[in-house]
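A.B. asks: Here's a sequence, model it:
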Amino acid sequence: MAAATTASPATAPPSSFPSTTRPILRLSRKFKLPAASLSPDPSPAFQSVTAFAPATVANLGPGFDFLGCAVADASLSLGDTVTATLDPSLPPGTVAISAVTSPSRPHLAARLSRDPLRNCAGIAAAAALRALGVRSHAVSLALAKGLPLGSGLGSSAASAAAAAKAVDALFGSLLSPHDLVLAGLESEKAVSGFHADNIAPAIQGGFVLVRSYDPFTLVQLPCPPALRLCFVLVTPDFEAPTAKMRAALPKKIDIGHHVRNSSQAAALVAAVLQGDAAGIGSAMSSDGIVEPTRAPLIPGMVAVKAAALEAGALGCTISGAGPTAVAVIEGEENGEEIARRMVDAFWSAGKLKATATIAQLDRAGARVISTSRLLE
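C.D. replies: Sure, this is the predicted structure:
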């Protein structure tokens, strides 16, 4: 039987996701999930629920730790899927992971722990059960990884978001998006620190601004529906450990660089609200603090950015901690050519093989894709 974890607020050990493990950063009381006030214990609405959560692009250039957006392809392969199932064989109020698969990367499944205390999906699911106040039922999870590890595409956030969404839907979708994000943050804090620029858009979709961490406040940035914003995501065969990439950041910042980056982040928010694709690309390309310190750690990244811009991309930067390079385009017409140039640049300048995906802005975020009725 798979290992089980209770939904009690016991401290979990760090996640075993490779290359991103960091010591747990404890949430202050202001960040803890609210104690469930639902009484009686909520009844299940389904026997099982399958939820999908998309990849995310964090930072978006100058928005380090406070800006991010969700991206997905038409086939929903660019993201993670979790099936949550009622499991009467487990102790009530517990979570177990019954299976971990990776259809497009079979070798990846063996690297992921099925211990729910050491897997992002398990941690988030247990947090969701606590928030719901579930005491009479247990849940097993089946995780299907669509995202590579250490890629800068929000792999851990996608697992957490899909798990939290599936568990919530299993019991009637009682949690608010804000509480789902907090459940996901229980997982994120265990793998890469307390930042919500991946988990918030993975849950809510679209562009999300983390206005404040204390008190925790999110702002969804409405983007005009007519904007045909697309992203060319090029991922080299190279892992960029989040801990290493964060350790490379400067400890002190020149006031001039701070002012310039702040203005570019504000310009990016304005461009999103106005539906200005060129403005979004220009602002994303203008990070003068984080990108310059991280790019040299990713072989070929500087050349890849130059190749994307020369090929007609509106902007290009590092996705999250990297190593994925993300270029912004309007429409998909030039996407394949820009992707080819970026892949070639990774090889010629960094001697790294790379794969490319053209994705769209995902406005939905984590969502239920299938359910099964309760057993009679």
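A.B. asks: okay, CA-based contacts and neighbour counts for the rest of this
C.D. replies: OK.
A.B. asks: any chance you could map the strands in this protein?
C.D. replies: In the chain, the strands defined using DSSP state E lie at 4-6, 48-58, 67-72, 79-86, 94-101, 139-144, 207-213, 216-221, 229-236, 315-318, 325-330, 354-361, 367-372.
A.B. asks: Near T293, how many other residues are there?
C.D. replies: Per other C-alpha atoms under 10 Å, the neighbour tally for T293 reads 14.
A.B. asks: what do you get for the one 3 residues further on?
C.D. replies: As a burial measure, the neighbour count of P296 was computed by other C-alpha under 10 Å and equals 11.
A.B. asks: what sits against it?
C.D. replies: For P296, the contacting residues are V302, by C-alpha atoms under 8 Å, 6 or more residues apart in numbering.
A.B. asks: what do you get if the cut-off is 7 Å, keeping everything else the same?
C.D. replies: For P296, no residue meets the contact criterion (C-alpha atoms under 7 Å, 6 or more residues apart in numbering).
A.B. asks: any idea how far the nearest residue to G322 once chain neighbours are set aside is from P323?
C.D. replies: Using C-alpha to C-alpha, 6 or more residues apart in numbering and skipping residues adjacent in sequence, the residue nearest G322 is G152, 4.3 Å away. Plainly put, G152 is 6 Å away from P323 if you go by C-alpha to C-alpha, to the nearest Å.
A.B. asks: Let's see this one next, to set against the first:
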Amino acid sequence: MFRVIKTYAISQTDTRNKPLDFIYTIPLNVKSTQFQSVVSMEKIKVKAPATVANVGAGFDILGFALEQPYDELELSLVNGRGKAAFLSLEGYGKGKLPENEKNLCAIAVQKVMDKLNITGKDIEIKLKKGLPVSSGLGSSSASIVGALYGANKLLGGKLGETELLQIGIDCEAVYSGAHADNVAPCLLGGFVLVRSYEPLEIIKLGGVNGLHVSVCHPDFELETKKARAVIPKDVPLKNVIKNQSLLTSLIYGIAKNDAALVARSANDYVVEPYRASLIPGFDDVKKAALNAGAGSCSISGAGPAVFAFTLSKKEAETVSKAMACAFSKNGLGSRRYVSGIAKQGVHAI
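C.D. replies: Next up is the predicted model:
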């Protein structure tokens, strides 16, 4: 059944029980009403945020939403035959991504329409892509989740978040394998933990006050399949133990709203050492971020984007500039972003 778990902590200076953020799990066989409504519409504009997956030691099970960058979509409900019609693409991916029924937005919308047995209407899709393709920032997830959310709203909001999550994971699997650590935070916002894939169970952990993120995306693409292929099946036990400690500290820090603990816990000794070789200058970029004041630094998702945690926006600006400079010294231009944790996921604008 659907569970809402409220946790408490005892402060050293205040012995009263203090409720933390709501932590709730979403088992696959339960419908949530958060994304359901009874009001239909003819047009909707949607904003879908970038996401950072893995977050250091949380490979394939942890992710969070960024306030920027993001994709914007416009979906319109018109008379037709139950088909998704992709009309236009602006921004990143122009000339690279398909602008037809093979676009992930169209695939996602079609899955919603098929699930709801829609036959007398079409949904037209316009995508303004603010996320670079194959960047490690959840570019495909943003397009998928934005399309799912918009289509569901246009058709009366009949699908709950669990159903949307499962469809999103299925769409993600088309090109990069089935994983939820981008789709889930894009849909739900904040930090999100994948407790289980079979059966699917997602835990929303919420945001962390005072935590800032520096993101630097070098000017090249790295396909998720290629980044996964370099990870060995066997890794040293001592590195697994280090990662277990880091991941536990990270989750505890999020639950306690302890930005300082979270900021110094996003490191990875299991996956990062093998993927680092795919990102020119990564070691220099990470060193530059830490020297500039970051608490920790790692690869965002499959890369090539790199992220770092800081405790102030000013520090985040300094760190992002240092990361960009390090990439430049390795012959790569880059784009940098400074962001907070987006507590709200995909939403209408």
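A.B. asks: where does the TM-score land?
C.D. replies: Remark: TM-score between the superposed chains equals 0.87 [TM-score structural alignment, normalised by the length of the second structure]; 318 aligned residues with a C-alpha RMSD of 2.0 Å.
A.B. asks: re the thing from before, residue in the second structure matching the residue nearest to G322 of the first structure?
C.D. replies: Using TM-score structural alignment, the partner of G152 of the first structure in the second structure is G136.
A.B. asks: got it, and H178 of the first structure?
C.D. replies: Counting by TM-score structural alignment, H178 of the first structure corresponds to T162 in the second structure.
A.B. asks: how about the strands of the first structure in JSON lines, adding distance to A110 of the first structure?
C.D. replies: Shown next, in JSON lines, are these (distance: least, C-alpha to C-alpha, whole Å):
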{"stretch": "strand 4-6", "distance to A110 of the first structure": "19"}
{"stretch": "strand 48-58", "distance to A110 of the first structure": "21"}
{"stretch": "strand 67-72", "distance to A110 of the first structure": "25"}
{"stretch": "strand 79-86", "distance to A110 of the first structure": "16"}
{"stretch": "strand 94-101", "distance to A110 of the first structure": "8"}
{"stretch": "strand 139-144", "distance to A110 of the first structure": "12"}
{"stretch": "strand 207-213", "distance to A110 of the first structure": "33"}
{"stretch": "strand 216-221", "distance to A110 of the first structure": "35"}
{"stretch": "strand 229-236", "distance to A110 of the first structure": "21"}
{"stretch": "strand 315-318", "distance to A110 of the first structure": "28"}
{"stretch": "strand 325-330", "distance to A110 of the first structure": "26"}
{"stretch": "strand 354-361", "distance to A110 of the first structure": "22"}
{"stretch": "strand 367-372", "distance to A110 of the first structure": "26"}
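A.B. asks: I'd like those strands written out as JSON lines, with mean neighbour count and distance to R111 of the first structure added.
C.D. replies: What follows is the strands of the first structure, written out as JSON lines (neighbours: other C-alpha atoms under 10 Å; distance: least, C-alpha to C-alpha, whole Å):
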{"stretch": "strand 4-6", "mean neighbour count": "22", "distance to R111 of the first structure": "19"}
{"stretch": "strand 48-58", "mean neighbour count": "31", "distance to R111 of the first structure": "20"}
{"stretch": "strand 67-72", "mean neighbour count": "29", "distance to R111 of the first structure": "24"}
{"stretch": "strand 79-86", "mean neighbour count": "28", "distance to R111 of the first structure": "16"}
{"stretch": "strand 94-101", "mean neighbour count": "23", "distance to R111 of the first structure": "10"}
{"stretch": "strand 139-144", "mean neighbour count": "26", "distance to R111 of the first structure": "13"}
{"stretch": "strand 207-213", "mean neighbour count": "20", "distance to R111 of the first structure": "31"}
{"stretch": "strand 216-221", "mean neighbour count": "15", "distance to R111 of the first structure": "33"}
{"stretch": "strand 229-236", "mean neighbour count": "25", "distance to R111 of the first structure": "19"}
{"stretch": "strand 315-318", "mean neighbour count": "28", "distance to R111 of the first structure": "25"}
{"stretch": "strand 325-330", "mean neighbour count": "28", "distance to R111 of the first structure": "24"}
{"stretch": "strand 354-361", "mean neighbour count": "20", "distance to R111 of the first structure": "21"}
{"stretch": "strand 367-372", "mean neighbour count": "16", "distance to R111 of the first structure": "26"}
